[in-house]
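Asker: got a sequence here, can you model it:
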Amino acid sequence: MGMMDKVKAKLNRGKAEDAASQHRDQIDKGMDTAASKADEKTQGKYSSQIDTGRDKAKESLDRRSEQQKDEGKGA
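Answerer: Sure, this is the predicted structure:
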């Protein structure tokens, strides 16, 4: 990967993170819907694993959001 590709990737990542923080409620709703559909399709067989995955995804999003806030304060 060339230097320009790395710069472009960083810029695109920043845009995605900004969009994610601006649309947090929609992302949460989407994760809940996806988990519900997956649970429905598996007839509840993997409910605990699906819930764990959804919860970890939300926690990760929370951590990243907090990191962004901290980085914004330091700048």
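Asker: from here on, just use CA atoms for contacts and neighbour counts.
Answerer: OK.
Asker: show me the residue sitting in the middle of this protein in space.
Answerer: Leu61 (4.5 Å; C-alpha atoms, centre = their mean).
Asker: show me what the helix or strand hosting that one is packed up against.
Answerer: Using DSSP states H and E, Leu61 sits in helix 47-74. Applying 3 or more C-alpha pairs under 8 Å, 6 or more residues apart in numbering; DSSP states H and E, one finds that helix 47-74 contacts helix 24-41.
Asker: next, the second sequence, to be compared with the first:
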Amino acid sequence: MGINFDELKNKAADALRDNSGKIEDGLDKAAGFAKSKIHGHDSQIDGGVEKAKDFLGKLAGKPDEDGEQPPQQQ
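Answerer: Have a look, this model is predicted:
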């Protein structure tokens, strides 16, 4: 009996896809907190949040900024 990593990966991807809105809200809150504690690095924090949101969008199958659909996950 072993771990089925493909099944685990698919379950994690489904959970992220189903809760992407909540995750994005959490990212925004975390960014606000980080900005309040670490001054002078707002652009780096914002950049990290945008990269995380782009990743979530690709995982959820949302078009990117260019309007292109990401490749479908198998």
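Asker: overall similarity of the pair, as a TM-score.
Answerer: Remark: TM-score between the superposed chains equals 0.75 [TM-score structural alignment, normalised by the length of the second structure]; 65 aligned residues with a C-alpha RMSD of 1.9 Å.
Asker: chain center to the helix holding Leu61 of the first structure, what's the gap?
Answerer: 7 Å (C-alpha atoms, centre = their mean, to the nearest Å).
Asker: now the angle from that helix to helix 24-41?
Answerer: Following axes from the mean of the first three to the mean of the last three C-alpha atoms, to 10 degrees, one obtains 170 degrees for the angle between helix 47-74 of the first structure and helix 24-41.
Asker: give me the neighbour count for Ala35 of the first structure.
Answerer: Counted with other C-alpha atoms under 10 Å, the neighbours of Ala35 of the first structure add up to 20.
Asker: let me redo that: Asp54 of the second structure
Answerer: 16.
Asker: how about it, what's its match in the first structure?
Answerer: Using TM-score structural alignment, the equivalent of Asp54 of the second structure in the first structure is Glu59.
Asker: list the contacts for Leu27 of the second structure?
Answerer: Contact analysis of Leu27 of the second structure by C-alpha atoms under 8 Å, 6 or more residues apart in numbering lists Val49.
Asker: what residue of the first structure matches up with it?
Answerer: The alignment partner of Leu27 of the second structure in the first structure, by TM-score structural alignment, is Met31.
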